[in-house]
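Undergrad: What would the 3D arrangement of this be:
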Amino acid sequence: PHYLTEDGTSITTQSLGEFVLSTGVDGQEVQARTEPYGDSATAAAISALAFGVSDQRVMVEMDGTVTVDGEVAPEGEAMEFGFDDGGAIGVWRDSGSEKARAVVVVWPDQSTAWITPNGSWIDLRVRWQEATGDREGVLGSDDGDPANDLTGRDGTAGSEDSTEDVVRSWQVSEDESLFDYDEGKTTADYIVDDFPKEVAGPDLDSAAAACEGVPEGFARESCQYDVAVTGDDAFVAAYEDYGTRLAGDASRRSLIEELTTVLTDLGLTGDGGDDDEPVPTGDGIELSPDERSGAESTTAGDTVTADLTGDEVAVYSFEVSEASTLSAFSTDLSCPNEDYVAGEAGYAFFDDSGAVVSGPRLACDDDPSNAEIEPGTYYLKLVGPGTVGVDVNLAPS
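TA: So this is what the prediction gives:
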């Protein structure tokens, strides 16, 4: 597997077992299980991921099986349900399939993990809401210092040459494991000390042509490595789809800071004072006075869905009683992070003056912008053609 640590250091490891990727913040845990990729004697892959969300557990396997506290997540093409202490999980399945094609885990503070099962491996990216400096594990500390990201469980700083030793120091113990096991198995059964059996370096040049369309940097380098080691070009499509947004890329502190800067420039963050004029993040969806006056009332936390044909729209109003952070989850997450295109199904949020506070977004995308809003009346506008489903989320600022 390839990881980008919290502060942007790239790590490649072929150790087998179960490992703590991130811990140190109460109720926010991430663990990974790695096994040989197919019949390979040299390449390991993430075969399962486990997440601690407050006192509950989520496990996602590479075949798309999803369990919550040991129970298989309910069937359905799109399934979202909340955790006891806040947060939610979204499970998206193809029609007629019991296996997930995409999973999103959301912690109570709106930190997010995106998981894509690919049959033979799993892709992961994590975005923490706050860089605390307290996190540790294979993904390192989120203190802004890349130099200390490769640090063992005992606090000893490692180097590129000692990567495997550092990773193995984060082997999951039976007491801390968040995984489910078949009867008679434990975390110890996944440890293979003599892997990889061959240590010759991969011929990266042989995979250069296959990965030519992947964005330069971490994603292309990882693509070339995986294709060269496994001989399987199935990795190319995944790297092309996600580019640099792979395996922890979204959790890097530098990216979070960059995103915050962009949102501030757009007027979507700030102290909420009179000078914080909401500024649209895109063109294509506007709200008229007549639409505001005819809006249907809803409540934040509810899921609103509309089947819209042609240029039909649906407008909902909701009240905000305290300063809050606004975000939304789509019920059809099939195009994450794609730009909105005018004329396509989508949605946007507006304040009582009709100004955009967040969006527009495609109907098949979440809105993770976390716009800071003050008490008042707000509006959600859905536009067609197509089915648009949105779960409105508010978190106290």
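Undergrad: going forward, measure contacts between C-alpha atoms and count neighbours the same way
TA: Fine.
Undergrad: And the helices in this protein?
TA: 163-169, 218-230, 234-242, 253-265, 289-293 (DSSP state H).
Undergrad: any idea which residue of this structure is furthest from its center?
TA: Here the chain reaches farthest from its C-alpha mean at residue 290, the gap being 37.3 Å by Cα atoms, centre = their mean.
Undergrad: What is the burial count for residue 233?
TA: 16 (other Cα atoms under 10 Å).
Undergrad: Based on its surroundings, how many neighbours for residue 306?
TA: 17.
Undergrad: surely it meets residue 314?
TA: Yes - using Cα atoms under 8 Å, residue 306 is in contact with residue 314, at 6.9 Å.
Undergrad: list residues touching both of those two?
TA: Shared contacts of residue 306 and residue 314, defined by Cα atoms under 8 Å, 6 or more residues apart in numbering, comprise residue 382.
Undergrad: Could you also give me the structure for this second sequence? I'd like to compare it with the first:
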Amino acid sequence: MKAGREKARGAWQLSLPLMLMITAASVGPGVARADAQDLPIPCANFEITYAAKPGEVIAPTDIETNKDSFWVFENSGGNLACGGTGPFTCAGLTVTVPEKDVVHPSTAKTTINGTAAALGEQDQFSLTSIDANDVTQTCKGTYLFHVSSNGGGWGDPHLTTVDGLHYDFQSAGEFTALRDDRLEIQTRQTAVPTAKIPITNEHTGIKHCVAVYTALATRVGSSRVTLQPNPNVEESRKGMELRVNGKLVTLTDSGITLKASSGEQGASIGPAAVGGIDGHIKKAADGAIEIVDARGTQVVVTPQFWNGPNVWYLNLKVYQTSATQGTMGIVPEGSWIPALPDGSSLGPKPESIDERYEQLYEKFADAWRVTDATSLFDYASGTNTATFTLDEWPYNSPESCDVPGQTPVQPTTEAVAQAACAAVQDPKEKADCVFDVMITGHEGFGKSYQIMQAFKPIGTGTWYSPEARPTKPPTHQGGWVELLKKWWWLILLLIVGLLLLLRKKK
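TA: The predicted structure is shown next:
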């Protein structure tokens, strides 16, 4: 009997590592980002992107893919977006794809180099995998290159366009901040009554009242994401409400994956399959929220609660975006503010303050103001985008910055504001922070700026894929690991049967 128990114990001890191996072999892949020199792609359809800054010079960089397959350019089916017969030009970068090399598979690398093109330009090429036996696999790799930049808005909205213009935009309502074929960002701006009339904005030359961002709506591929306060003030104190396609969700440490619900993802880079990945929503430090799309564009929101007026307000930054339209969009040559939706320019800055006000806060604001048909926000019953619009805000040449039915916030001294913003490093953002604290008396702006500057983006020159994938390339030669992956259930049954047999022999 004792000998039987020892045999059973020995069999169990031997089977435990084997079961652990089976479990490990069946665990899904992990990391979604990888360096350009290390892209172990499994044999499955995938898309990875490479973001470059406008005019950035890329040194020759080899893309080493799965060594168990050869990756060759697919010259049929209309998959080529890069021009020429090779090397190919993608968003200003030269892409050299090697010919199939059966004898020396490790030398089959794609090389990129050159100078990135103008902001917003994007291009792609596709490769098809061929294994060591010269058999075409069922996988296709799509490499997307896009020239990108950063933009954002914070505080009493101080905006920085994707091409670097810094200006104030204080209208009250809902507006398109940025958009392109696969991404759109809309912001809700809410008027803030102040006891003091703010100083003149450096770029616009207009003295005006202020507003803050209080809600955000985004379209990420075919997914719609909103971050809004609960209409009930007491409920809203608990936190902002996050919704995906209108459904209230809870953001956990593991984040939320956005799945594509349609194939309409933009003609310039082709449709995504239903059920594919549009992007991810993730937690960042100190309550910040990060929304990443399938091209690696990062939308970072830092919500903070302001006890005085009982409102949530947001700072917003966008990294690695190729979007060029919106209140944060490109400023046409010779224009003093971003382009209108049709791409037209408002021309140079007018001499008259009244004419500047008319262009910025009437023509430009109304052009980018969302409608009920274009809005991405979720609305409570009986409300719509007009509910959040305050006409004529900010007032032109104001004598006061009052809002009917609301108590104005009180200003503070420059010394208090400087202390609250002491840790803000960027000179422009620090000046914005000091302005915000002085005008509103709310020292919490300093904390929100610190949270915003603490976020570390992916950065350009980094490959990104929305798909998690193995950190090791799969092998086509079989072996124990492949056997375990394929037949783990049968092996598990044999182990259980063996244990039962030993138990019976006791």
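Undergrad: TM-score of the superposition?
TA: For these two chains in superposition, a TM-score of 0.55 is obtained (TM-score structural alignment, normalised by the length of structure 1); 253 aligned residues with a Cα RMSD of 3.7 Å.
Undergrad: Looking at structure 2, name the residue matched to residue 65 of structure 1.
TA: Using TM-score structural alignment, the partner of residue 65 of structure 1 in structure 2 is residue 241.
Undergrad: Now do the same contact list for that match.
TA: Contacts of residue 241 of structure 2 (Cα under 8 Å, 6+ apart): 226-230, 248-249.
Undergrad: From those, pick the one nearest residue 317 of structure 2.
TA: residue 227 (14.5 Å; Cα to Cα).
Undergrad: Quick one: residues contacting the closest one.
TA: Residues near residue 227 of structure 2 by Cα under 8 Å, 6+ apart: 215-217, 240-243.
Undergrad: Map residue 191 of structure 1 onto structure 2.
TA: Residue 191 of structure 1 maps onto residue 389 in structure 2, by TM-score structural alignment.
Undergrad: Once you drop chain neighbours, what's closest to its match?
TA: residue 173 (4.1 Å; Cα to Cα, 6 or more residues apart in numbering).
Undergrad: Would you map the strands across the stretch 251-397 of structure 1?
TA: For the stretch 251-397 of structure 1, strands defined by DSSP state E, counting those that start in this stretch occupy the ranges 296-297, 303-308, 313-320, 324-330, 346-350, 356-362, 367-373, 376-383, 386-396.
Undergrad: now the fourth one: which residue numbers in structure 2?
TA: Translated: strand 324-330 of structure 1. Under TM-score structural alignment, strand 324-330 of structure 1 has no counterpart anywhere in structure 2.
Undergrad: and the angle from that strand to strand 386-396?
TA: Counting by axes from the mean of the first three to the mean of the last three Cα atoms, to 10 degrees, strand 324-330 of structure 1 points 150 degrees away from the direction of strand 386-396.
Undergrad: Just checking the distance from strand 324-330 of structure 1 to the centre of its chain.
TA: 15 Å (Cα atoms, centre = their mean, to the nearest Å).
Undergrad: and that strand, what other elements does it pack with?
TA: Based on contacts counted as 3 or more Cα pairs under 8 Å, 6 or more residues apart in numbering; DSSP states H and E, the elements that strand 324-330 of structure 1 packs against are strand 367-373, strand 386-396.
Undergrad: Which positions within the last one qualify as buried?
TA: Meaning strand 386-396 of structure 1. 386-395 (16 or more other Cα atoms under 10 Å).
Undergrad: From start to finish, how long is stretch 147-159 of structure 2 in a straight line?
TA: From its first residue to its last, stretch 147-159 of structure 2 covers 21 Å (Cα to Cα, to the nearest Å).
Undergrad: where's it relative to the chain centroid, distance-wise?
TA: So, by Cα atoms, centre = their mean, the centroid of stretch 147-159 of structure 2 is 14 Å from its chain's centroid.
Undergrad: hmm, back to that, hmm, which of the contacts of residue 227 of structure 2 are common to structure 1?
TA: Compared against structure 1 with both residues aligned by TM-score structural alignment, their matches' Cα atoms under 8 Å, the contacts of residue 227 of structure 2 retain 215-217, 240-243.
Undergrad: Now these in TSV, please, with extra columns for distance to residue 311 of structure 2.
TA: What follows is those, written out as TSV (distance: Cα to Cα, whole Å):
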residue	distance to residue 311 of structure 2
215	10
216	14
217	17
240	10
241	13
242	16
243	19
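Undergrad: Mind checking which of those residues are in strands?
TA: 215-217, 241-243 (DSSP state E).
Undergrad: The residue farthest from the centre of structure 1: what's it in contact with?
TA: Taking Cα under 8 Å, 6+ apart as the definition, residue 290 of structure 1 has no contacts.
Undergrad: What does it correspond to in structure 2?
TA: Aligned partner of residue 290 of structure 1 by TM-score structural alignment: none.
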